[in-house]
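Chemist: A structural model of the following input is requested.
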Amino acid sequence: MLAATLQCSSAKHGCDRGVSRAQDAPLFFKKTGGFRMALHWQVLCLLFFSAGASASLPPPDWGQRQLGLPAAWQWHLGREDIVVAVIDTGMDSQHADLRDNLWTNPGETGLDAQGRDKSTNGIDDDGNGFVDDVHGWNFAAGNADIRDRHGHGTHVAGLIAGQRLGVAPKVKIMVLKYYDAKLSDRDHLRNTVAAIRYAVRMNARIINYSGGGLQASSREEEAIREAAARNILFVAAAGNERSNSDILPFYPADYGLPNILSVTAIDSRQRVLASSNYGSRSVDLAAPGENILSTLPGGAYGVMTGTSQATAFASGAAALLLSQEPELRNPAEVIRRLVRSGEAEKALKGKTKHGVRLNVHRALAQKGQPSSTASLEAARFLFK
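Modeler: Just a heads-up that it's a prediction; the model follows:
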């Protein structure tokens, strides 16, 4: 049995004022330099579980099961060559549920000509402009330190590829840190653009990004166009401003590029969260986003709420689909498949383009039969 404590906090999380109730948390955000980057830094009451050696993970919440994950894993668990670049606050690379899912840059591993470890020799061994970028890069600090001081990035990564709570537990995570709570005066938009271009250069298949704002950026849009030219899917949060994105666009989700999948968040009754953006012409689909259980720094687990969590689920679903069908190159086709296989909900009519919510099982079951190998191996991933 895990010991659990409820902790509400707003300090260090980009929040304008304190949070007294859990339901208040998603409503607060911070404006930074005209580019509102902290819409996904919603400060939440997190349920932390101290994971002891003999402890078992508590049962997952409704989100993972609504996606049909146990059934979906009979088709596929993901492939190691499918890399999801997570542009966020970093990641706890030592977390038991994530350490095996960390992408490794082959150009920064092994020994150099002098017999030194390339990962720590202080040299840009692969000539990509980044020194010792073994698992990604910290664009906020300009170094290879990808540790998560916030928690958000680790939570998102766990939903994409965590061993017990992630949608695609065998894919790899490229950690691209663009925000650090201790470096709040940095240019977050610049960092975002640089991170996108890094993901493109280093051959990620999917980019997951939960940030954004109301101000469009030609630099950001061009970077996502570059990703589209390389057939990279860009999964973007619709935003947490409780507004209609058809009227008040939220970027980068609303650039209208063919490789962008815009995702909003729903509760267990299939309703768009009061804090989430929506739009019958701007939002592609919905996914679970309320009180979602995932990984946290320090080997912990906790719940968060928002479009960030819904976006991570969608990235994981896309990663599984690409694992099942690696020949599926066109991001627009991946989006079409995820939308076409979604479940129609009355509550979503007029809230998204097609009024559907994500269903990972149905997305994979559109083609082929369950894999006998995956079926046998999936047993250890069934929310133990």
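
Chemist: alpha carbons only for contacts and neighbour counts from here, please
Modeler: Fine.

Chemist: and stretch 41-60, what's buried?
Modeler: For stretch 41-60, a neighbour-count test (16 or more other Cα atoms under 10 Å) marks 41-51, 57-58, 60 as buried.

Chemist: let's verify K30: helix, strand, or coil?
Modeler: Under the three-state scheme (DSSP: H, G, I helix; E, B strand; the rest coil), K30 adopts coil.

Chemist: please determine how far it is located from P252.
Modeler: As judged by Cα to Cα, to the nearest Å, K30 and P252 stand 17 Å apart.

Chemist: give me the more crowded residue out of these two.
Modeler: Shown here are K30 and P252; by other Cα atoms under 10 Å, P252 has more neighbours (28 against 18).

Chemist: nearest to S372, of the buried residues of stretch 41-60?
Modeler: Among the buried residues of stretch 41-60, P60 lies closest to S372 (Cα to Cα), at 25.0 Å.

Chemist: surely N240 is in contact with L39?
Modeler: Yes - N240 lies in contact with L39 (Cα atoms under 8 Å); the separation is 5.8 Å.

Chemist: more crowded one of these two?
Modeler: Between N240 and L39, counting by other Cα under 10 Å, N240 is the more crowded of the two (32 against 25).

Chemist: one more, for comparison:
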Amino acid sequence: MPVRTPRKPVCGRTPATAVALSAALGLTFLAPQGAVAAPSTQDAVTASAVVAQGQPMNYAVNATKANRGQTLKAERAVRAAGGSVVTSWAEIGVVIARSSDPAFAEVLRRSGAVDSVGATRTAAVATTDPTTGVGDPLAPGESGKPGKELATAQDARRTAGVEAATTVVPDPREGEQWDMAAIGADDAHEITDGSRDVLVAVLDSGIQGDHPDLAANVDAAASAGCLSGVPDTSYAAWQPTTSDHGTHVAGTIAAARNGVGIVGVAPGVRMSSVKVVNDDGFIFAEAAICGFMQATLSGADITNNSYYVDPWQFWCDDDADQRAVKTAVNRAVQYSQDRGVANVAAAGNSNVDLANKTVDTSSPNDTTPVQRSIDQGCDDIPAELGGVVTVSSTTSTGAKSSFSNYGEGVVDVAAPGSSILSTVTGGGYGLKNGTSMASPHAAGVLALIKSAHPELSGEALTDRLEQQADDVPCPTGSTQCTGTAADNGFFGEGLVDALDAVR
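Modeler: Presented below is the predicted three-dimensional model:
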């Protein structure tokens, strides 16, 4: 699911890299005329093999077991191999390490305390650039974990039930939101706007905390910046800087019913801003892992993930680095799901059949992309990880958006993602396209389901989301779309239904 919104080209990047980044955030991007294609080479080498001597790199190190004892052994192995510990998650047995030695991963793989290890990027960590969010490594004995107040936040959550919407008065621009009518959200709001007891974690580029349409629903106590891999709960750490992507996503989920602007799918629920996108638009594994752990430990019921983990559009099992990083991210995702969190992710914007992958020309996107053969052992993460709800995008006519990835058995549900009006930074509103815009519709419907059925969590929530989705058959004559009317590669089990969620 390369999932991002249409990103604007970043200064200093090649056109090929900009296209890769835009696909990842769930947006559409048109390459300029004369853009140079990504170089065609042999299949990509391992990420660590391109590290130059003396350049700092971050690594995901997986302990043999997910417990404190084995994680401490992995930390000791990291230091013995000449690396330093950035942060450590004993709950999932993952250590984020740093080293400037190109042989670090190879040496560490020989340790009996380590199951696998892989570089999280192919470009060096910019330790002097504050926009990367990379802090100093931890000294022995220090903790990069959230404080006790974070772990106990769930106990302090409000216990109010579903708050019924009495007389619904439309907000000024609600009539422009074709997407809300398409999924029955406008009718659902006649029954309820959702419960304040429900928390949706928005793993993205940050949410403008004082936006007039969002401020009432952003839970600052549950928010954090995760760029370094370590949660930073200061206000500035989870605010947007160069991107309004997360603010747009948040508005679709839960813009407030307050007589201002628009209304989200679930305007009565709370959101947390978990910033995982750095100022250059990258979402590296250490940030994504931190994001899932932060969301879980702060009591989130649902996470929205409108991105793919950089720098590989697809992380492949036949590469030691990529396999290890995929394992580390998956451990965080499964940890969250085991604790009742429902995770939603965008399918991506490359118009790729995720059920039949053949080639990737856009990775790695932090250095120079190479052409490589890929197969079903290569996954877009987190969208293709087990238990994650993968969302494709539809247009106002109900068709699959031209940019949307698809795939029978991969896409779970569909939602509106073309020309979506939502909140943007600066207190305003704007239109965006992408599976990044589709995913938050599904997250909002999950929030309504949780509001109406607080006893449900995790898998039960996602099961109900899929069961209640409205069947959308393949287009007549389509050769790309395979499957049945009830479950196919374009729309999965159908278009999400907000009204069914609450009645």
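
Chemist: any chance you could map the helices in the stretch 251-384 of the first structure?
Modeler: Taking DSSP state H, counting those that start in this stretch, the helices of the stretch 251-384 of the first structure run over residues 307-324, 331-340, 360-365, 372-377.

Chemist: the buried residues of stretch 41-60 of the first structure in strands, which ones?
Modeler: C45, L46, L47, F48, F49, S50 (DSSP state E).

Chemist: what do we get in the second structure for H155 of the first structure?
Modeler: Aligned against the second structure by TM-score structural alignment, H155 of the first structure finds its counterpart in H248.

Chemist: and if you look at L273 of the first structure?
Modeler: Mapped onto the second structure by TM-score structural alignment, L273 of the first structure lines up with S401.

Chemist: tell me who's in contact with its match.
Modeler: Taking Cα atoms under 8 Å, 6 or more residues apart in numbering, we find S401 of the second structure in contact with S393, T394, T395, G417, S418.

Chemist: any idea how far the first one is from E174 of the second structure?
Modeler: Using Cα to Cα, one obtains 21 Å as the distance from S393 of the second structure to E174 of the second structure.

Chemist: check the last one too.
Modeler: Taking Cα to Cα as the measure, S418 of the second structure falls 16 Å from E174 of the second structure.

Chemist: do the same with the fourth one
Modeler: In this view, G417 of the second structure and E174 of the second structure are 17 Å apart by Cα to Cα.

Chemist: ok, the third one next?
Modeler: Here the criterion is Cα to Cα. By it, T395 of the second structure lies 18 Å from E174 of the second structure.

Chemist: pull the number of nearby residues for R336 of the first structure.
Modeler: When neighbours are counted by other Cα under 10 Å, R336 of the first structure registers 14.

Chemist: quick one: map A227 of the first structure onto the second structure.
Modeler: Counting by TM-score structural alignment, A227 of the first structure corresponds to S336 in the second structure.

Chemist: skipping adjacent residues, who's closest to that match in space?
Modeler: With Cα to Cα, 6 or more residues apart in numbering as the criterion, S336 of the second structure has its nearest non-adjacent residue at 5.5 Å, and that residue is T296.

Chemist: return the distance of the residue mapped onto that neighbour from the first structure relative to A265 of the first structure.
Modeler: With TM-score structural alignment as the criterion, T296 of the second structure lines up with V200 in the first structure. Separation of V200 of the first structure from A265 of the first structure (Cα to Cα) stands at 27 Å.

Chemist: check A287 of the first structure too.
Modeler: Separation of A287 of the first structure from A265 of the first structure (Cα to Cα): 5 Å.

Chemist: all strands for the stretch 51-200 of the first structure, in order.
Modeler: Applying DSSP state E, counting those that start in this stretch to the stretch 51-200 of the first structure gives strands spanning 83-88, 136-138, 172-177.

Chemist: which of these sits closest to K353 of the first structure?
Modeler: Among the strands of the stretch 51-200 of the first structure, if distance is taken as Cα to Cα, the winner is strand 83-88, at 25.0 Å.

Chemist: equivalent range in the second structure for that closest one?
Modeler: Alignment of strand 83-88 of the first structure against the second structure: residues 199-204, by TM-score structural alignment.

Chemist: once aligned, what mean separation remains between the matching stretch and the first structure?
Modeler: Following the fit onto the first structure, the mean deviation recorded for stretch 199-204 of the second structure is 0.6 Å by mean Cα distance after the TM-score superposition for the first structure.

Chemist: reformat the helices of the stretch 251-384 of the first structure as CSV; add distance to A85 of the first structure.
Modeler: Formatted as CSV, those follow (distance: least, Cα to Cα, whole Å):
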stretch, distance to A85 of the first structure
helix 307-324, 10
helix 331-340, 15
helix 360-365, 20
helix 372-377, 24
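
Chemist: hey, which of those is tucked in deepest?
Modeler: The highest average neighbour count among the helices of the stretch 251-384 of the first structure, using mean count of other Cα atoms under 10 Å, belongs to helix 307-324 at a mean of 29.

Chemist: once aligned to the second structure, how far is that one on average?
Modeler: Helix 307-324 of the first structure sits 0.5 Å off on average (mean Cα distance after the TM-score superposition for the first structure).

Chemist: chain center to that helix: distance?
Modeler: Mean-position distance between helix 307-324 of the first structure and its chain equals 8 Å (Cα atoms, centre = their mean, to the nearest Å).

Chemist: separation between the alignment partner in the first structure of E176 of the second structure and R197 of the first structure?
Modeler: Using TM-score structural alignment, the partner of E176 of the second structure in the first structure is P60. Between P60 of the first structure and R197 of the first structure the computed distance is 35 Å (Cα to Cα).

Chemist: contacting residues around the residue positioned nearest the centre of the second structure?
Modeler: The centroid of the second structure falls nearest to N305 when counting by Cα atoms, centre = their mean (2.3 Å). N305 of the second structure sits next to V202, L203, D204, N343, V344, A345, A346, P382, S436, S439 when contact means Cα under 8 Å, 6+ apart.

Chemist: can you do 10 Å?
Modeler: 3-4, 25-26, 201-204, 246, 249, 276, 288, 291-292, 343-347, 381-383, 388-390, 436, 439-440, 443 (Cα atoms under 10 Å, 6 or more residues apart in numbering).

Chemist: the first structure: which residue goes with that one?
Modeler: Aligned by TM-score structural alignment, N305 of the second structure pairs with Y209 of the first structure.

Chemist: quick one: that match from L39 of the first structure, how far?
Modeler: Per Cα to Cα, Y209 of the first structure is found 12 Å from L39 of the first structure.

Chemist: anything in contact with each of these two?
Modeler: With Cα under 10 Å, 6+ apart as the test, Y209 of the first structure and L39 both reach A237, S308.

Chemist: no further queries at this time; thank you.
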